[in-house]
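Participant: Need coordinates for the below:
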Amino acid sequence: MKIIQSVFLLALISTCTFAQNASITGNVIDNNQSPLPGVNVILLNTAKGTQTDINGNFTLAKLENGNYTLMVSYLGFKTRELPVSLAANQSLNLGAIILYEGNEILNEVVIKAERTNKFSRKQTAYVSKLPLKDIENTQVYSTIPTELLESQVVTNFDDALKNATGVEQLWASTGRGGDGAGYYSLRGFSVQPQLVNGLPGLTNGTINPANIERIEVLKGPSATLFGNAVSSYGGLINVVTKKPYVGTGGELSFTSGTYGLNQIVGDFNTALSKEDNLYFRINTAFTTEQSYQDAGFRKSFFVAPSLSYKVNNKLSFSFYAEITQAEQTNPTFLFLNRSAPTEADNLEALGYNNKLSFTSNDLALQNPNQNYRIEMDYKLSNAWRSQTLLSKSSTSTKGYYSYLFDYGILGGNTFTRFINKQNANTQTTDIQQNFIGDFKIASLRNRVVIGLDYFNATQTDNGTAYAFYGNVKPDGTVVNDNPFTQEVETTPFPLSTAGVDAALTNMAVGNNKSKYHIYSLYASDVLNITDNLSAMVGLRLDRFDNEGDLTTAEDDYDQTTLSPKFGLLYQPLADKLAVFANYQNGFTNVAPQLVGNPDDGAQTLKTFNPEQANQLELGIKTNLFNNRLNATISYYDIKVKDRVITDPSSPFNKIQGGEVVSKGFEVEVNANPFSGLNIRAGYSSNDSETTKSDNTEILNRRPLEAGPETLYNFWTSYEFQSGKLNGFGIGAGFNGASESFAINYKSTGEFILPSYTVANASVFYQANKYRIGLKLNNALNEKYYKGWTTINPQMPRMLLANISYQF
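Facilitator: The predicted structure follows:
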């Protein structure tokens, strides 16, 4: 009997083992027979899933026998669902699985797995509103993936953007109403980050990196697809957030650092209903940080819930939100005089003590901020898809804001402090309807987007006027004399809420509310003339309706603009090497101005066409050695024309004749020479000049918003792949800039900020479920500054320690 029982038990164990020993293999390729690495392969309604390797191959092992549905999905390609039936112990080879390019813009599936070239540009559908590979796109853009941010232990948005070629911070987030987000220079023009997942998403503070999947920096005028409200002539910055995925998992992370930095980050994804394909994800972070200066702090709580619901193979919905409660002291910049020479023309002569904040922790700003988006994706046919998108943003500022300005009246490099109490709010609404097609006319493939866009912004300002609140020299010497009165005053000005409130008692309180609307129609087509030659054509019709101050009609005006875009791209080596050229357009609406000699009677309003920026660009893109070498090299020439200037023949008339020229050269390289080693490098050179203007102060000079002429960045990390050091890694890099102008006017002369190079390094250990890392920022303790008519000191040496656990 015991023998029979043993035999029966062995048979049962063997049967169970065989029942769970089936497998599925296959190879995922695109329509050009090229392998697709990193494709998500999932058995629906199970916990089984994987990604394809560099050759497009995948294996799902240890499967039970039965009937399954295999889902194969990849950003930019149409998802395929394949029924499979497995017998016990069967090894099923599905052979080649072809994915056709489609419009999976709203259905990104994120599964963290090892992939080649972690720092490379990911394919994105937001850049062109079409699912184009980077090597198919005639526009240049930089992508900063989350893997790069993790490698660098990034805790703030400014550090993240240091990885984007040709981007330099002009000044940090001030938190003030209306434009409190950070400013950056891009191809010679200032820009703020105002896009989230391709839709408007505003903030008066800084962006929390906890919810960032990647950052996309589009280069050059981009108004044809995105309008002028969220872009600049130099380009735009789009933040792509983390989204729900099929499965359950998450991550907990804690980072602590010098100057009181503590940050807790949580990420959790789960199915609310697997049967209904309803998935939920939440990212949250709590951050507190002190300043390296004598005062200053920032604390914030951030939460980002998101929901995806796939009703069926045709219809899906998504909801995303980012909610921030933040409080901070604003960085007190030294504003240089823009109309009279500053006594000092460099930092040494200024005698600036950068350890001084010129504020106190009693004077703070609150920056609550919310962004919400609802997205509906509906498959109309095999060739057409509909997208309906709604985004709403609300950003507010309440509290005390101050700045220091060099009036030059008191002498001795004395800066006057002005302070007010902020109470401002900006509300935006954006509605888009896109129809995206992928079809052939004769033998020519067309990838088309046709869209309608409505954008509305309402700004309210109930802050006080600015009050004089003492003077200070850059070395910290206090001078309380009011430069606007004849009496010499010695009354102290305490940096406290009570003192400031007393000074603001008799100041006027604003009651300002303004609004504008933008109605747009746009279309873009990528036409494959041959397998290797394609052309991109785009056009936007934009109607700007400015209501201005709602209490008066005098500032109301309307303008209509056409914005074209063209591009040609040739691939001598398909999906490996591309040569491209583009023409891109941007524009700015111009308000009417009064003209006519007042001695001859009442002046009249003269209307103008929108200001125009046009870019010509040439370059090459590579994707060589099985995605191990991605590079972009480009030369651009941007000319801004139709700026309103004074008529040379009449000082009482205005004409559109001002011009600014910005030319430059950029190189970006992402390389993975061998497993474990990843390299990111960028270099840019920009030559900008105001070539035509009635303002002789700026004529034939480099605009201040252009920033440094030369920028460079480099980061490399290596992780040991085997042996006793398996999982250990090191990282090192640097970023820097040539000298730049804080002031560059005819009457004031120049105030030059020196060049700098900042070195960084890290060590880490990556295990199966957790990661431990140490990061040293500004390892050589470089003292450096940035500015835009301002002087903004940067962070000294800082040590960060991080531990993360994935589940």
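
Participant: going forward, measure contacts and count neighbours with C-alpha atoms only.
Facilitator: Fine.

Participant: nearest residue to residue 251 other than its sequence neighbours?
Facilitator: Nearest non-adjacent residue to residue 251, counting by Cα to Cα, 6 or more residues apart in numbering: residue 806, 4.3 Å away.

Participant: and that neighbour, what is it in contact with?
Facilitator: 249, 250, 251, 252, 769, 770 (Cα atoms under 8 Å, 6 or more residues apart in numbering).

Participant: compare with the first, here's sequence two:
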Amino acid sequence: MNSAQPIQAKALKKPTLLNQSIKAALIATVVVTAALPLTTLLAAEATVSQQQTFQIPAGPLAQSLNQFASQADITLSFNPDLVRGQQTETLSGQYSVEQGLNKLLAGKSLQIIVLNQNSYRVEAAEKTSDEVVLPRVNVSAAAYSEAGLGPVSGYVAKQSITATKADIPLIETPQSVSIVTADQITIQNAESLHQVMKYTPGVVPMGGDNTSSDGMIIRGFNVTGSAPMYLNGAKLSRNTFSGVSEPYAMERIEILKGPASVLYGNAAPGGIVNMVTKQPQTEPLRELKVQAGSFDRKQLAGDFAGALTEDGGLSYRMTGLVRRSDTMTDYVPDDREFVQGSVRWEPNDDTSLTLLANYQNNETGFVYGLPAEGTVLDNINGDIDRDRFIGEPDFDKYDVQNHTLGYLLRHDINDQMTFRQNFLHFDGKTDWNYVGAGAVDASQQLVSRGATARADENRSWSIDNQLEIKWDLGASQHTSLVGLDYTEQSFERVQYGGSVADLNLFNPVYGSVVTLNNTPAGHGKQDSKQLGLYAQEHIKIADKWVVMLGGRYDKIESDSKNKLTNITTEDYNDDAFTGRVGLVYLFDNGLAPYISYSESFESPPGGQDANGSAFQPTEGEQYEIGLRYQPEGQALSITASVYKLTQKNVTTTDLDNTAFSIQEGEVESKGFELEARANLTNNLNLIASYGYIDNAVTESNSGTEGNRFGAVPRHMASLWADYKFRETVPGLGLGAGARYYGRSYNLANTYEAPGFTVVDAVVNYSLTPEWSLALNINNVFDKEYATCSYACFYGVERSAVVTATYNW
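Facilitator: Next comes the predicted model:
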């Protein structure tokens, strides 16, 4: 960047039902869009004379002005030459915009110029007086600077690296991406990835409020087994049960919906999840959080950052927590120690190296699930208690230790070329005993049980090399990306089976002896490798048309060793080519319709066909048409999309050899999604979403044609809003949300789980600029509900958490 340029701180498959749902959702889009100006008018417009709470540490003036613009929700621009080398004192407390800017610019020959209703600029003041003359300004919606790996002010993110691996505006991306920001995670007190996703359309958590897995379904497809998790864009190749994510450590969590293989290789067709960790920063940050709540929950968390050198060339971030807690389920704890550290070295403007590491220790239990009789189906003895534990307290455990180590390297070769290299290593161990439930007897009281003890070791590493070139040709602007990535993963498991007495679900008596077999039921190790070469072209023509082209070649291989027999078997050795093409048109008013086609491949299941041949990778393809609305200078984003997503090469019964499978199955998911995110005023924030998923097995030899995937509702909708009473009761904030999930089926489609609506709420209050309190209540009306897959899982009963936060 030229230093003289200004910087701006800113089970039914009928198509008629799909059409009706799409029409209803489009009407909802119009209603939401039309309601926004009215809502803005109803909210009293803040003026500079009204007080706001600011917390800006002493430091470089440029950074302080950026922070002020974000916190005050104004647009502020300045020439870097005017502020270079200047420092400012701490701004902490209640100020009007006028007072705050006066304090930041005190003693400096600078003044504020009003450019228009929503934009202001710092300029040199005329030296006719020792005072800086500051015209009156009005607070308006913020247009803040943002980077794909950086923080987001509020709920509306407009940059993302997930969909393109480049810092390209979301409005120029022809595929749906949902982004949950740190501000949303904080105000909703999301303490698991499942809780993070609960206001996101098209995403269904698996297994209730799971403490042992981040398993989820996206657009009707189970993405869990394909390791869909990424950390800062690097592949986090871990087994489903090798650990869970810690939301407090994240700056944002991004969900790319639909096939993502063109950039990421092996992936389920539903999509991937990229978690962006809290990054080092030069501005001092000191935060402590103390929590107490339901299920005897106690937690201490902290987040610290700042410069390690005077010039800010070396900075750090340290985030961590310690938790001791029970859960709704008897004898299942939720204890955790977590720490994450990062250091960034920026020797000059062209080079940045960030080292990252984290460590996590979880002690919890595996909630196997309950029988349908007594949860979603009638039981002659009544309903099974929500807190029922079907295991044995002295046997069950789920202890996981894992850590990651990696780095993010960026070097600007020149003004047009940038090289990036992302590396990530993962190591995890799981010590896991659990008792699983079988069938209930004729009395519908006793459930048969079986015991399992297993130990897992999971290691992986991945490296991604990217070369980005920006160039112009006539009226077109090009961002070309070529990359080479490589991943290795090793997973070893030893597992024992065992027996245990039946359990009375309505009058449980624990203490039964668990007898494990002397010989392992299995002891195997799987090693896999993936090498990928990809290219992408982003073309912006006349600032109106955006064309996205991409292609990728992958080579994947895997072999398994049975350590009981010392026999090694090749699981697969395949290659795959995937592509993506998309088109976007950018209207001046912020509307951006798009259309895209994308492909995916997923490593095949284990086993062989009747001819002894290994299975081929499954193939996915998606057609998507969408419309985004992101008006310039407003913190508002609305996305509506219609998609058809198909997975082929699915295994199904071989009719000629029924003991074997053949890859002739197909699963299809058609749907509509609507997501609106808005910081409507300096006081009011809103999230609204609706998702329709019509997924079914379309081809099968197993008699499952027409079946829906387990636990996937046809309809899901949510609404969240929070409001700060800055003018009437300074420091007070209220928020509430409602989540609706329609009826769904179990995996076999033999019974149905009813739909439900759950309400959440929060009350927060800033006592001083340093101290704040919050009360979060989930499931306010204590709604009893369950979802089912292979078993049934109760949703968490009403629970509350009080948080005291101290920033200094």
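
Participant: quick one: TM-score?
Facilitator: Scored by TM-score structural alignment, normalised by the length of the first structure, the superposition of the two chains gives a TM-score of 0.80; 703 aligned residues with a Cα RMSD of 3.5 Å.

Participant: just to revisit the earlier point, which of the contacts of residue 806 of the first structure ranks first by neighbour count?
Facilitator: Counting neighbours by other Cα atoms under 10 Å, residue 252 comes out on top of the contacts of residue 806 of the first structure with 18 neighbours.

Participant: Which ones among the contacts of residue 806 of the first structure lie within strands?
Facilitator: 249, 250, 251, 252, 770 (DSSP state E).

Participant: and residue 24 of the second structure, that one's in a helix?
Facilitator: Yes - counting by DSSP: H, G, I helix; E, B strand; the rest coil, one finds residue 24 of the second structure located in a helix.

Participant: who touches residue 576 of the first structure in this structure?
Facilitator: By Cα under 8 Å, 6+ apart, the residues touching residue 576 of the first structure are 135, 622, 623, 624.

Participant: Of these, keep whichever come out buried.
Facilitator: By neighbour count, with 16 or more other Cα atoms under 10 Å, the contacts of residue 576 of the first structure hold 135, 622, 623 as buried.

Participant: Check the alignment and tell me where residue 701 of the first structure lands in the second structure.
Facilitator: Mapped onto the second structure by TM-score structural alignment, residue 701 of the first structure lines up with residue 707.

Participant: quick one on the thing from earlier: mapping the contacts of residue 806 of the first structure onto the second structure, which are still in contact?
Facilitator: Among the contacts of residue 806 of the first structure, the contacts conserved in the second structure (both residues aligned by TM-score structural alignment, their matches' Cα atoms under 8 Å) are 249, 250, 251, 252, 769, 770.

Participant: can you count the residues close to the aligned partner of residue 274 of the first structure in the second structure?
Facilitator: Aligning on TM-score structural alignment places residue 274 of the first structure opposite residue 310 in the second structure. Residue neighbour count, defined by other Cα under 10 Å, stands at 9 for residue 310 of the second structure.

Participant: what's the answer for residue 167 of the second structure, then?
Facilitator: When neighbours are counted by other Cα under 10 Å, residue 167 of the second structure registers 15.

Participant: Please pull up the equivalent of it in the first structure.
Facilitator: Match for residue 167 of the second structure (TM-score structural alignment): residue 131.

Participant: Its match reaches residue 106, doesn't it?
Facilitator: No - judged on Cα atoms under 8 Å, residue 131 of the first structure makes no contact with residue 106 at a distance of 11.0 Å.
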